[in-house]
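S.K.: The following block contains a protein sequence and its predicted model.
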Amino acid sequence: MAAAVHRKEERDYGGDSAPCAFNVDNQTLTIETLTGTNFKRWKEDIEIQLGLMDLDIALHENEPPKPTARSSIEEKARYEKWGRANRLSLMIMKRSISHTLIGAISKTENAKKFFDDIAEKYKSSEKEDAGELIDKLTGMKYDGVGGVREYIMKMVDITTRLTELEIPITESFLVHHALNSLPSQFDQLKTSYNTQKDKWNTNELISICDQEEKRILRGSGGNVNFVSQPNMRGHSSSHNYRRNNKGGNKIKN
């Protein structure tokens, strides 16, 4: 069945940078226009939207053999499905790219080749993104803003993004780095971790650090400067963290 594809451009919201709305078989797709600095978001939009429309076969599979008189009904149907997905995917991608960029992309009638060519042109951009993420991760220091739980979750998010860029960060490294980036008020917790045999995973780390921060805040009346507060090694209370008997979260002694 033929499919009508219409693009609605929101020129009042920034011209080429505005999202593109497409009507395909009476269903609406919204894709952020590729402008040169937003490839990752554009790529995600394309993959999600074409997947929802069952058109992403054209992005992940090569063109099947053209049917012949001896081809089966299934082979003919498969080729027809791929051909439709290829045409619509190519049309949608071309119309969701800024007019200033479309000329730099290879001319092809194959959606997969078109998509891969765009990705190839942004590989250097991904390397720059990876460098920025590594610098951000290694330079992070907790200052008390937003809470330690949110702080460590931001670290986890960065490591996840680095893994997507084929730069995996081990969970063990992340736990050590997160602890080392905490201010002196957490020194008791750091010492406890470094002297025990058990290793924590990130979920345990988040839970334990959150408990420790609440303890620190209670002991100080809720007013702690996590940047300039003096070292708390001499604090009267001491907590050791270990696994409970069921192997779950750590508990304090």
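M.R.: On my side now, so go ahead. In this text the structure is predicted, and so the values were computed from the model without any measurement.

S.K.: contacts, neighbours, all on C-alpha from now
M.R.: Fine.

S.K.: Contact partners for Ser172?
M.R.: Lys199, Trp200, Asn201 (CA atoms under 8 Å, 6 or more residues apart in numbering).

S.K.: Assign a three-state SS to it, would you?
M.R.: The three-state label given to Ser172 by DSSP: H, G, I helix; E, B strand; the rest coil is helix.

S.K.: Please determine how far it is located from Asn201.
M.R.: Distance, Ser172 to Asn201, using CA to CA, to the nearest Å: 7 Å.

S.K.: Same check on Ala130?
M.R.: Between Ala130 and Asn201 the computed distance is 24 Å (CA to CA).

S.K.: Secondary structure added to the contacts of Ser172, as a markdown table?
M.R.: As requested, those are exported to a markdown table (three-state DSSP):
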| residue | secondary structure |
| --- | --- |
| Lys199 | coil |
| Trp200 | coil |
| Asn201 | coil |
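
S.K.: Highest neighbour count among these?
M.R.: Comparing the contacts of Ser172 by number of neighbours (other CA atoms under 10 Å), Trp200 comes first, having 19 neighbours.

S.K.: That one - nearest residue in space that isn't next to it in sequence?
M.R.: Distance criterion CA to CA, 6 or more residues apart in numbering; nearest residue to Trp200, sequence neighbours excluded, is Val175 at 7.2 Å.

S.K.: In which helix or strand does the one you found reside?
M.R.: Here Val175 sits within helix 171-180, counting by DSSP states H and E.

S.K.: same question, Ile31
M.R.: Using DSSP H and E, the secondary-structure element containing Ile31 is strand 27-32.

S.K.: The helix or strand containing Gly51 packs against which elements?
M.R.: Counting by DSSP H and E, the element that carries Gly51 is helix 39-52. Based on contacts counted as 3 or more CA pairs under 8 Å, 6 or more residues apart in numbering; DSSP states H and E, the elements that helix 39-52 packs against are strand 27-32.

S.K.: Figure out how far the strand it packs on is from the centre of its chain.
M.R.: Between the centre of strand 27-32 and the centre of its host chain there is 21 Å, according to CA atoms, centre = their mean, to the nearest Å.

S.K.: show me the contacts for the residue nearest to the spatial centre of the chain.
M.R.: A centroid search over the chain (CA atoms, centre = their mean) returns Arg161, at 4.7 Å, as the residue closest to the centre. Residues near Arg161 by CA under 8 Å, 6+ apart: none.

S.K.: distance of it from Leu179?
M.R.: Counting by CA to CA, the gap from Arg161 to Leu179 is 20 Å.

S.K.: putting a second one here so we can go through both:
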Amino acid sequence: MAIPSSYLSSIPILTGDNYQKWVEDLKLHLGLLDLDLALREPKPSPLTNNNTTEEKTKFEKWDNANRKCILVVKKAVPETIRGNVEVKDTVVEFLNAIKVKFELNTNAESSDLMSKLMNPHYDGGNVREYVLGLATIAAKLGDLDIKISDDPVVHIALHTLPGPYKVLQSTYTALRDKWSLDELISICTQEERKLKQNKVESANATFHRGSSGGPIRRDKKFTKKGRFNPYGKTRGTQQSKAS
């Protein structure tokens, strides 16, 4: 089967800082092309005169997939990098050789992600997106062989949310059962909705109190009639005191 040029053009070119995404996209496309057999199964034993027809067919299928995989990988690696990596006999060995060249970048990426997870900053935006962002960082660390369970991510999220969400911290601390990330996102979303509703109701209540008899200033209501008499004294009273 020929490899469609559209598949090749959609695979990102390997650079110094996109190795992890490059590997993920590459494997995805090889799977869509039905070439990932060479990634999933080891190289079969060399053929001999004693092999059965089934074994020969299996070897030829694997060898064809492996050869095309190597071509795709070479296409997705720029010449400046490819010149420093020895092309191996199998695509798995070839990818491992490329990985070695980027191990330092992987370590730097791991450190950067860990720093972002341990020192997050909530900017007051959508709380669901904030928690999902932390979950995404944890997932990326998992891809780099640093497994992060839900518990520390939930703990970090709860203790970096601002004051209005402190009640969730107390509730979580008091519970014996831990929340999953999905549960935390659902609970935080409900709490965010409730806080917004309370804010709207409070603003409406303040507006109605102020508009019932004119604007409120220094706890005194300024009506149209007494606009120039802020302390509630009548003109007659002022005149009698003056006399």
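M.R.: Good, I have the coordinates. Predicted model only: the values in this text are computed from it and were never measured.

S.K.: returning to that earlier point: what's the counterpart of the residue nearest to Trp200 of the first structure in the second structure?
M.R.: Alignment note: Val175 of the first structure maps to Val154 in the second structure; criterion TM-score structural alignment.

S.K.: what's around that match, how many residues?
M.R.: Applying other CA under 10 Å, we find 22 residues neighbouring Val154 of the second structure.

S.K.: picking up where we left off before, what stretch of the second structure lies opposite the very next helix or strand once past the helix holding Val175 of the first structure in the alignment?
M.R.: Next helix or strand after helix 171-180 of the first structure toward the C-terminus (DSSP H and E): helix 187-195. Mapping helix 187-195 of the first structure onto the second structure (TM-score structural alignment) gives residues 166-174.

S.K.: Which residue in the second structure aligns with His99 of the first structure?
M.R.: In the second structure, the residue paired with His99 of the first structure is Glu79, using TM-score structural alignment.

S.K.: Can you report how many residues lie near its match?
M.R.: By the other CA under 10 Å criterion, the neighbourhood of Glu79 of the second structure contains 11 residues.

S.K.: Just give the nearest non-adjacent residue to Asn62 of the first structure, would you?
M.R.: Leaving out its chain neighbours, the residue that sits closest to Asn62 of the first structure by CA to CA, 6+ apart is Lys112, at 7.3 Å.

S.K.: What range does stretch 103-115 of the second structure cover in the first structure?
M.R.: Stretch 103-115 of the second structure covers residues 123-135 of the first structure once aligned (TM-score structural alignment).

S.K.: Repeat that for stretch 20-39 of the second structure.
M.R.: Following TM-score structural alignment, the aligned partner range for stretch 20-39 of the second structure in the first structure is 40-59.

S.K.: now Gly103 of the first structure: how far from Ile97 of the first structure?
M.R.: 10 Å.

S.K.: same thing with Tyr151 of the first structure?
M.R.: In this structure, Tyr151 of the first structure and Ile97 of the first structure are 36 Å apart, going by CA to CA.

S.K.: Looks like Thr160 of the second structure contacts Met118 (just checking).
M.R.: No - the criterion here is CA atoms under 8 Å, and Thr160 of the second structure misses it with Met118 at 10.1 Å.

S.K.: does the residue nearest to Trp200 of the first structure really touch Asn201, like I thought?
M.R.: Yes - with contact defined as CA under 8 Å, Val175 of the first structure reaches Asn201; the gap is 7.0 Å.

S.K.: Which residues outside the helix or strand where Ala65 of the second structure lies are in contact with it?
M.R.: In this structure, Ala65 of the second structure sits in helix 53-76 according to DSSP H and E. The contact list for helix 53-76 of the second structure (CA under 8 Å, 6+ apart) reads 8, 11-14, 26, 30, 35-39, 43-45, 47, 82, 90-91, 94.

S.K.: 6 Å - rerun?
M.R.: The contact list for helix 53-76 of the second structure, computed with CA atoms under 6 Å, 6 or more residues apart in numbering, reads Ile13, Leu35, Ala38, Val91.

S.K.: I'd like these as a markdown table, with secondary structure appended.
M.R.: Written out in a markdown table, the entries for the contacts of helix 53-76 of the second structure read as follows (three-state DSSP):
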| residue | secondary structure |
| --- | --- |
| Ile13 | coil |
| Leu35 | coil |
| Ala38 | helix |
| Val91 | helix |
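
S.K.: quick one: the helix holding Ala65 of the second structure to helix 19-32, angle?
M.R.: Direction vectors for helix 53-76 of the second structure and helix 19-32, defined by axes from the mean of the first three to the mean of the last three CA atoms, to 10 degrees, enclose an angle of 140 degrees.

S.K.: So which bits of the first helix or strand past helix 53-76 of the second structure going along the chain are buried?
M.R.: Taking DSSP H and E as the definition, the helix or strand that follows helix 53-76 of the second structure towards the C-terminus is helix 79-82. Buried positions in helix 79-82 of the second structure, judged by neighbour count with 16 or more other CA atoms under 10 Å: Arg82.

S.K.: Give me the mean distance between the helix or strand that helix 79-82 of the second structure is followed by and the first structure.
M.R.: Once the chain leaves helix 79-82 of the second structure, the next helix or strand it forms, by DSSP H and E, is helix 91-101. After superposition onto the first structure, helix 91-101 of the second structure lies on average 1.5 Å away from the residues it aligns with, using mean CA distance after the TM-score superposition for the first structure.

S.K.: Can you list the buried residues in helix 91-101 of the second structure?
M.R.: Buried positions in helix 91-101 of the second structure, judged by neighbour count with 16+ other CA under 10 Å: Val91, Val92, Phe94, Leu95, Ala97, Ile98, Lys99.
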